[in-house]
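1. Structural data only, the sequence is not supplied:
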């Protein structure tokens, strides 16, 4: 892939105020590393993206990329976007409809004062590397979703960036196209020598594409780590819902955890002190009467909701361990056999061996 080889990656401290909202985020990305920035709507993902790109000025903090200071609130430094060596792929790709694919990709180098012939040569090299040289003369209106995504990526890479920022890069694709393009995009990002930030709300995109996840809520970092660690041990309700786990906080004494909302749960491992417990919806069994046998965690609750999920159904059970709730995942056959309805009583159980416990 035609790209520079930065001596250092991204080191940033982003402080931005927008009315009552404030983003305070430390975001560092090493050369060759792909970081996914995750968060709910309104968490500050777009603000972070626009600040890195130079579209929003810092109120506090500093951005340094490949050893160059791009922004520093203390010294009122603010380099404009065209001086930042940052390639951005927007959610809707934003290809120029009046230009050919080749001239779309050449636009970035031309804006950096690269002569037209050299810019077009560089653009053709990027299209060839991404396997779409035959699209050079096409107009954006004729492209499929997957083709448009590749062209947008080629345009971002043509400026030989030190940082690549992708804003919901697969959101505009249908499910079948997304599956194929996701794998191809991962290969392309693995070949990029610079730092990459993928802004997304989709956990599958984040887990497949990224080496590390950074999760923000209300403008603040709430969790970061390798995908396997974040998905196994979520630290907030948002992250737990994102990765499909039940989560509760409490205090552990050995294998017993007294939950903050009331009630007790037995866990697989022993721990002492403040903790979080997590378990899979598929590990929860539901009964119409109190079950007998080996489960050590049994609660009576109320069916709060029923939602199709893949080949099965997710059942929200409210009123367990005080005012808490959990989600169980059962088959369609089990739903029919139990005859569950919203508002009805149900017993839920989960084996201690299925409950993970870790410090809060």
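-> Done, it's in. Here the structure is a predicted model, which is why all the values come from computation and not from measurement.
2. Every contact and neighbour count from this point should use C-alpha atoms.
-> Fine.
3. Am I right that residue 206 is in a strand?
-> No. Checked against DSSP: H, G, I helix; E, B strand; the rest coil, residue 206 lies outside a strand; its state is helix.
4. Identify the residue nearest it in space, chain neighbours excluded?
-> residue 36 (5.5 Å; Cα to Cα, 6 or more residues apart in numbering).
5. What strand or helix carries that neighbour?
-> Using DSSP states H and E, residue 36 maps to strand 34-38.
6. name the helices or strands packed onto whatever helix or strand comes next after that strand?
-> Counting by DSSP H and E, the next helix or strand C-terminal to strand 34-38 is helix 45-53. Counting contacts by 3 or more Cα pairs under 8 Å, 6 or more residues apart in numbering; DSSP states H and E, helix 45-53 packs against strand 10-18, strand 195-200.
7. now the helices: where do they sit in this structure?
-> In the chain, the helices defined using DSSP state H lie at 45-53, 101-111, 116-129, 145-157, 175-190, 203-209, 227-232, 237-243, 332-338.
8. In terms of secondary structure, what does the longest strand belonging to the chain contact?
-> Longest strand in the chain by number of residues (criterion: DSSP state E): strand 264-279. Strand 264-279 sits against strand 246-259, strand 356-359, with contacts defined as 3+ Cα pairs under 8 Å, 6+ apart.
9. can you tell me which of the helices of the chain comes nearest to residue 357?
-> helix 227-232 (10.5 Å; Cα to Cα).
10. Mind listing residues that contact that closest one?
-> 206, 207, 210, 211, 212, 213, 223, 224, 239, 240, 243 (Cα atoms under 8 Å, 6 or more residues apart in numbering).
11. 6 Å - rerun?
-> 207, 212, 243 (Cα atoms under 6 Å, 6 or more residues apart in numbering).
12. here comes the other one, which I'd like you to weigh against the first:
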């Protein structure tokens, strides 16, 4: 089933981007090999969408952006967004409401000079690919939110971009449709060999689509590694929380993590000196909960259920996972939390880090 894209057409993206923002200077340097996906993660306001805007030509920057040997932005060249062959897909599908679904899918091929017949064939092939073969004549408003996002992804890929930028494309989806569309996107990126950059708040998105991750904090790259390494050994509190760890902040006193008036025992992981700001991480299964005694007494901030087990989140950052059948304390109550085998790492400020190159191969 043809979609208009020839095989082996992935492009290599190389970017060195600096953007002056009101609160910090964003600085990032990375390579994305042809047909690969780079996931960008970080707290709100860290600069993730700013990178996508710079790549798309929508944000003023200094540095260089290159696709294979073609420069699209540097001190002397600024290719307009519409001529970069870089597509941007956001949280909202932003389909053309006055066009049918088929016409939306045919828009990119038609803009590139394909005949009406060719563009229609490409659109119909994509409708088959996304399992919506019977909605081509519908207006987008007749589709559900999940169906609209499937069409938006297909429309972006039907235009055969050299690079596809994805700005949290699953954030507005419900829990039922999001996994299906995640799988669809990962499959289509691999099949079409489209180079992509994915901004997300979900580590599961990186696992599904990306081979490398770049983590931003206040405009600075603080981690760069594979999704597996990021999950097993996160080096930043944000990624530790994304990976499902309990995260607690304090000061290292040379033998324990001091959190307010409490002292938590931990195992040093990396270089850390007495008096350094530090954070501890521990899996929720290794945090015990008691009503009478423990390492730190904290108010219960929230309760959640995962696979039938109750997780109790404290205001101190520790999360305890209770055995099945155990009655949890209510939100707002105080309880004693005790981490076992907590790893402690230095919490170095992002502003002290240098830009990090994200290459095709893991660092030594």
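-> Cool, the structure landed. Computed from a predicted model, the values in this text were never measured in an experiment.
13. who wins for proximity to residue 75 of structure 1 among the helices and strands packed on strand 264-279 of structure 1?
-> The nearest among those, by Cα to Cα, is strand 356-359 at 40.6 Å.
14. The closest one vs structure 2, average offset?
-> Average distance, strand 356-359 of structure 1 versus aligned residues of structure 2 after superposition (mean Cα distance after the TM-score superposition for structure 1): 6.7 Å.
15. can you give me how far that strand is from the chain middle?
-> Relative to its parent chain, strand 356-359 of structure 1 has a centroid offset of 23 Å by Cα atoms, centre = their mean, to the nearest Å.
16. Residue 218 of structure 2 contacts residue 44, correct?
-> No. Under the criterion of Cα atoms under 6 Å, residue 218 of structure 2 makes no contact with residue 44, lying 9.2 Å away.
17. With neighbour numbers in mind, choose between these two.
-> residue 218 (22 against 12; other Cα atoms under 10 Å).
18. how far away is the residue nearest to that one when sequence neighbours are not counted from residue 222 of structure 2?
-> Nearest non-adjacent residue to residue 218 of structure 2, counting by Cα to Cα, 6+ apart: residue 46, 4.5 Å away. As judged by Cα to Cα, to the nearest Å, residue 46 of structure 2 and residue 222 of structure 2 stand 11 Å apart.
19. tell me the contacts of the closest residue to residue 139 of structure 2 other than its chain neighbours?
-> Leaving out its chain neighbours, the residue that sits closest to residue 139 of structure 2 by Cα to Cα, 6+ apart is residue 100, at 4.6 Å. Counting by Cα under 6 Å, 6+ apart, residue 100 of structure 2 makes contact with 137, 138, 139.
20. Mind doing that once more with 8 Å?
-> 136, 137, 138, 139, 140.
21. which among the residues you listed gets closest to residue 358 of structure 2?
-> residue 140 (38.3 Å).
22. number of nearby residues for that closest one?
-> For residue 140 of structure 2, using other Cα under 10 Å, the count is 24.
23. Check whether it really touches residue 101, as I assumed.
-> Yes. Applying Cα atoms under 8 Å as the test, residue 140 of structure 2 and residue 101 come out as touching, 6.0 Å apart.
24. what is in contact with the two at once?
-> With Cα under 8 Å, 6+ apart, residue 140 of structure 2 and residue 101 have no common neighbours.
25. For the closest residue to residue 72 of structure 1 other than its chain neighbours, give its distance to residue 81 of structure 1.
-> Among residues not flanking residue 72 of structure 1 along the chain, residue 62 sits closest, at 4.3 Å (Cα to Cα, 6+ apart). Separation of residue 62 of structure 1 from residue 81 of structure 1 (Cα to Cα) stands at 15 Å.
26. More neighbours: these two, which one.
-> residue 62 (22 against 17).
27. From residue 101 of structure 1, how far out is the nearest residue to residue 173 of structure 1 once chain neighbours are set aside?
-> Among residues not flanking residue 173 of structure 1 along the chain, residue 145 sits closest, at 5.7 Å (Cα to Cα, 6+ apart). In this view, residue 145 of structure 1 and residue 101 of structure 1 are 14 Å apart by Cα to Cα.
28. can you pull the contacts of residue 282 of structure 1?
-> Contacts of residue 282 of structure 1 by Cα under 8 Å, 6+ apart are 328, 329, 330.
29. what do we get in structure 2 for the second one?
-> The alignment partner of residue 329 of structure 1 in structure 2, by TM-score structural alignment, is residue 321.
30. ok so, going back, quick check: which of the helices and strands packed on helix 45-53 of structure 1 is buried the most?
-> strand 195-200 (a mean of 26; mean count of other Cα atoms under 10 Å).
31. what comes up buried for the longest strand along structure 2?
-> The residue-count maximum for a strand in structure 2 (DSSP E) belongs to strand 296-306. By neighbour count on 16 or more other Cα atoms under 10 Å, the buried set for strand 296-306 of structure 2 is 296, 297, 298, 299, 300, 301, 303.
32. any idea what the third one aligns with in structure 1?
-> Across the two structures, residue 298 of structure 2 finds its equivalent in residue 302 of structure 1, going by TM-score structural alignment.
33. show me what contacts residue 121 of structure 2?
-> Counted by Cα under 8 Å, 6+ apart, residue 121 of structure 2 has contacts residue 3.
34. how near is the equivalent of it over in structure 1 to residue 129 of structure 1?
-> Aligned counterpart of residue 121 of structure 2 in structure 1: residue 121 (TM-score structural alignment). Distance of residue 121 of structure 1 to residue 129 of structure 1, given as Cα to Cα: 12 Å.
35. Next up, the contacts around the residue lying closest to residue 18 of structure 2 once chain neighbours are set aside.
-> Setting aside the residues directly before and after it, residue 18 of structure 2 is nearest to residue 27 in space (Cα to Cα, 6+ apart), at 4.6 Å. Residues near residue 27 of structure 2 by Cα under 8 Å, 6+ apart: 16, 17, 18, 19, 219, 220, 221, 355.
36. Out of those residues, which comes closest to residue 284 of structure 2?
-> Set against residue 284 of structure 2, the nearest of the contacts of residue 27 of structure 2 by Cα to Cα is residue 221 (27.4 Å).
37. picking up where we left off before, is it true that the match of residue 329 of structure 1 touches residue 284?
-> Yes. Between residue 321 of structure 2 and residue 284 there is a contact at 5.1 Å, judged by Cα under 8 Å.
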